[in-house]
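[1] Below is the structure, and that's it, no one-letter string:
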């Protein structure tokens, strides 16, 4: 390499994948009378949550990167542009930069949570503890063909909305819901309905079955008939209480089955975990089944964030200490719970 020519350049010199040759690079510049005070930086894993940057000078860079966990792939930057690091360093100033956060939600559901955490700089470790499996579709189709007999439909999750609506649209269209009151537990569920052009008639003030029941019971009549398409493992509370007032038909249209965990994720989970998020009782129970005792002990040292009281109770019943619970039981506030914790 022509270090003489490179040393005479007034601009910036960048070496890709040059970490193993850093001593040769430094020596080459110094021998060709490049000022030892020339700014120099090494960037390891640039643009990733485990990014490490060491800014120094040509003379001191070899000494300064010692013990700094600098690994390949790395960039070596030589020139005055390194002086701008303090002004341009937005990435490492993100709220969750360097934090390892485990997401246990089903992969198909996790995109909004994962994207938001990554936008805040987190290193997200996806361990989908559950997978969504449609069931009883013939029975669902039968009820869809008899929607006229229902006065209300209650949706308790985004999964229920998606499976119900996708199957409805194979047979009919949204006009078949015209005279039916639509209730949704949670603003995420209501937002999913809006994707199909349906605005929920009612969303409870707190996103749990108990609150929904308390807030609608006085408006229901004995002549009403309610359809509840929901998960197989749903709690019976809502069905039992509504049935005391009017006929309530529960159709189990999906099941949450245990997910899978790869060898890479198994190893990562043995390292330091800052936060682990649980968004349902199923994610708690299945996650525990997926990991070994060593990993479980490591997880106990992490800050466990729960989306709501039912999930919290399940975690505690399984021997986990919940660090914090979202004040409002949705994904947005789950993320805010982590962000607010770091601001303290």
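    Structure received. Since the structure is predicted, the reported quantities are computational estimates derived from the model, not experimental observations.
[2] From here on, just use CA atoms for contacts and neighbour counts.
    OK.
[3] hang on, isn't residue 295 packed against residue 269?
    Yes. Shown here, residue 295 and residue 269 form a contact pair, counting by Cα atoms under 8 Å, at 6.3 Å.
[4] What distance do you get for residue 9 to residue 80?
    According to Cα to Cα, to the nearest Å, residue 9 stands 12 Å off from residue 80.
[5] Neighbour count: these two, which is higher?
    Taking other Cα atoms under 10 Å, residue 9 and residue 80 do not tie; residue 80 has more neighbours (14 against 11).
[6] check contacts around the nearest residue to the more buried one once chain neighbours are set aside.
    Among residues not flanking residue 80 along the chain, residue 39 sits closest, at 5.8 Å (Cα to Cα, 6 or more residues apart in numbering). Residues in contact with residue 39, defined by Cα atoms under 8 Å, 6 or more residues apart in numbering, are 55, 56, 57, 58, 78, 79, 80, 81, 82, 83.
[7] and those as a markdown table, adding secondary structure and distance to residue 69?
    Formatted as a markdown table, those follow (DSSP: H, G, I helix; E, B strand; the rest coil; distance: Cα to Cα, whole Å):
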| residue | secondary structure | distance to residue 69 |
| --- | --- | --- |
| 55 | strand | 14 |
| 56 | strand | 16 |
| 57 | strand | 18 |
| 58 | coil | 19 |
| 78 | strand | 20 |
| 79 | coil | 23 |
| 80 | helix | 24 |
| 81 | helix | 23 |
| 82 | helix | 20 |
| 83 | helix | 22 |
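[8] Presented hereafter is structure B, for comparison with structure A:
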């Protein structure tokens, strides 16, 4: 059997966008991903659907697998001919024990790549507004383990040279030993008033920082009950934090926000949350797909065959545009057959999707919903006109009903359908149970109903109780109406039915 290959990948310090391009490629091509708790689970969404996941733990008080067992696991998987990605927090070569894993792979003649990651020793201070070097303070820094093997003591470190020769000292895994670290540095000549900062869960939504001096930081850590994982920074550069704490000035800093819309639609919302300092957690409770029922497929194709006969084509979503034109292409139907119809788009994003296909909407309402579209076109409607309304299987019946009342001939067809999904649900339940989700965003009524149903399917008997205390943001009044039907309060309401307006509602004062 052919031997596999192992990628030893640094996942970065936590923010999933800090992984390297090569590291992301290794995730995408893996048969098996072996990961630990410091690798952001959001990175796993980039895996192949058939990739196997193996969590090897490493919590402060216990290991799911010992390091020696992890080493042999990588070898065993590779000898089975699998492509294995070992995903490690930070950089694998900085106290990541990658050398031990690589040594055993080399002994078994297994091909491996070491893919560096952004180490927490520089990234975490940077996210806290502390550059590890600065021309006015120091041109040197050292990365030091704050936790050594049980059979070693801190006498193994050259404390005197560290205290005298190094400008900035960054200690990893040292929270439990902060008292000893401070005492040794003072003993070896570091002034007691030397600034110190501890940054916990740096680059994550949970990032928290405390500052002090060598003389008082131990007591501050105890009072704050500051726990690992945290990075310790010792040196004059800590003084820059008050001026340079850029992440904490973002309006959504510290907020973990659940995104429930379909993954194919979520990128704009996720990117905006990230731009404003929040951490987006994707839980796409909807998957969009072409109609699955033969009768719906037949009705759509019959409508498309009659395109030249329609006076109006009303497109009520970006998804409607995408699936509509996909089916035209699959059927080999020329878009010029739409030439007799006037085309209306429900909002700017829908109009933009049309423009990308070379079609400029004739009508663009000021209100981005069915009521607004009807108001915008009503003056041009004539009884007997034929209207094609390509929508989703769960679309509201308001617009077609009103058009029929006005005497128009309406052909309403499903160009796509919403399917409930529960992918990545276990992670979301864990976050909700630990009250680590601060805001849930809903961009349609179906995202509301599907979230409740998804939680039920994942074993939560009372999903509404799990959502108590979580703030809710809605994109429009119809979505809000569905939320209220479940008895949930709404904290944020978009002024316009757009993703950007939804995010703006979350960053404005309540």
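    Okay, I see it. All figures in this text were calculated on a predicted structure; none of them were measured in a lab.
[9] related to what we said a few turns ago, which members of the contacts of residue 39 of the first structure are classed as buried?
    Buried by 16 or more other Cα atoms under 10 Å: 55, 56, 57, 58, 78, 79, 82, out of the contacts of residue 39 of the first structure.
[10] Sort out which one of those residues lies nearest residue 130 of the first structure for me.
    Proximity to residue 130 of the first structure was ranked across those by Cα to Cα; first place goes to residue 55, at 43.4 Å.
[11] And the closest one, what's its match in the second structure?
    Alignment note (TM-score structural alignment): residue 55 of the first structure maps to residue 211 of the second structure.
[12] Show me the strands in the stretch 151-300 of the second structure, by range?
    Along the stretch 151-300 of the second structure, the segments classed as strands by DSSP state E, counting those that start in this stretch run 168-172, 195-200, 208-213, 230-234, 256-259, 279-282, 286-289.
[13] Include distance to residue 247 of the second structure when you put the ones you listed into CSV, please.
    Below are the strands of the stretch 151-300 of the second structure laid out as CSV (distance: least, Cα to Cα, whole Å):
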stretch, distance to residue 247 of the second structure
strand 168-172, 20
strand 195-200, 13
strand 208-213, 11
strand 230-234, 17
strand 256-259, 14
strand 279-282, 12
strand 286-289, 32
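[14] List just the one of these that sits closest to residue 384 of the second structure.
    Proximity to residue 384 of the second structure (Cα to Cα) singles out strand 286-289 among the strands of the stretch 151-300 of the second structure, at 32.5 Å.
[15] counterpart of residue 248 of the second structure in the first structure?
    Using TM-score structural alignment, residue 248 of the second structure lines up with residue 92 in the first structure.
[16] likewise residue 185 of the second structure?
    Per TM-score structural alignment, the equivalent position to residue 185 of the second structure in the first structure is residue 29.
[17] Looks like that match contacts residue 7 (just checking).
    Yes. Shown here, residue 29 of the first structure and residue 7 form a contact pair, counting by Cα under 8 Å, at 5.8 Å.
[18] Between these two, which is the more surrounded one?
    Legend: neighbour count by other Cα under 10 Å for residue 29 of the first structure and residue 7, higher for residue 29 (23 against 18).
[19] Roughly how far does the counterpart of residue 144 of the first structure in the second structure sit from residue 297 of the second structure?
    When the second structure is aligned by TM-score structural alignment, residue 144 of the first structure is paired with residue 304. To residue 297 of the second structure, residue 304 of the second structure is 11 Å away according to Cα to Cα.
[20] between the two, which one's more packed in?
    residue 304 (22 against 17).
[21] Surely that one touches residue 328?
    Yes. The pair residue 304 of the second structure / residue 328 is scored as a contact, 7.4 Å apart, by Cα under 8 Å.
[22] any idea what the residue nearest to residue 80 of the first structure aligns with in the second structure?
    Residue pairing (TM-score structural alignment): residue 39 of the first structure is matched to residue 195 of the second structure.
[23] Any idea how many residues pack against residue 180 of the second structure?
    Residue 180 of the second structure is flanked by 14 other residues according to other Cα under 10 Å.
[24] burial of the residue nearest to residue 145 of the first structure when sequence neighbours are not counted, as a residue count?
    Leaving out its chain neighbours, the residue that sits closest to residue 145 of the first structure by Cα to Cα, 6+ apart is residue 171, at 7.8 Å. When neighbours are defined as other Cα under 10 Å, residue 171 of the first structure has 10 of them.
[25] where's residue 171 of the first structure relative to residue 142 of the first structure, distance?
    Counting by Cα to Cα, the gap from residue 171 of the first structure to residue 142 of the first structure is 10 Å.
[26] Over to residue 131 of the first structure?
    Distance of residue 131 of the first structure to residue 142 of the first structure, given as Cα to Cα: 25 Å.
[27] neighbour count winner among these two?
    Neighbours per residue, other Cα under 10 Å: of residue 131 of the first structure and residue 142, the larger number sits with residue 131, 20 against 10.
[28] And the more buried one, what's its match in the second structure?
    Using TM-score structural alignment, the partner of residue 131 of the first structure in the second structure is residue 287.
[29] Quick check: the match of residue 144 of the first structure is in a strand.
    No. Applying DSSP: H, G, I helix; E, B strand; the rest coil, one finds residue 304 of the second structure to be helix, outside a strand.
[30] picking up where we left off before, contacting residues for the match of residue 248 of the second structure?
    98, 121.
[31] After superposing, tell me the mean distance of the top strand by length along the first structure to the second structure.
    Assignment by DSSP state E gives strand 247-258 as the longest strand of the first structure. For strand 247-258 of the first structure, the mean deviation from the second structure after alignment is 1.4 Å (mean Cα distance after the TM-score superposition for the first structure).
[32] buried sites along that strand?
    Per 16+ other Cα under 10 Å, strand 247-258 of the first structure contains these buried residues: 247, 248, 249, 250, 251, 252, 253, 254, 255, 256, 258.
[33] okay, it sits on what stretch of the second structure?
    The aligned range for strand 247-258 of the first structure is 409-420, by TM-score structural alignment.
[34] Run through who's touching the matching stretch.
    Here stretch 409-420 of the second structure makes contact (Cα under 8 Å, 6+ apart) with 285-292, 296-297, 299-300, 303, 319-320, 323-324, 384-394, 400, 403-404, 446, 450, 454.
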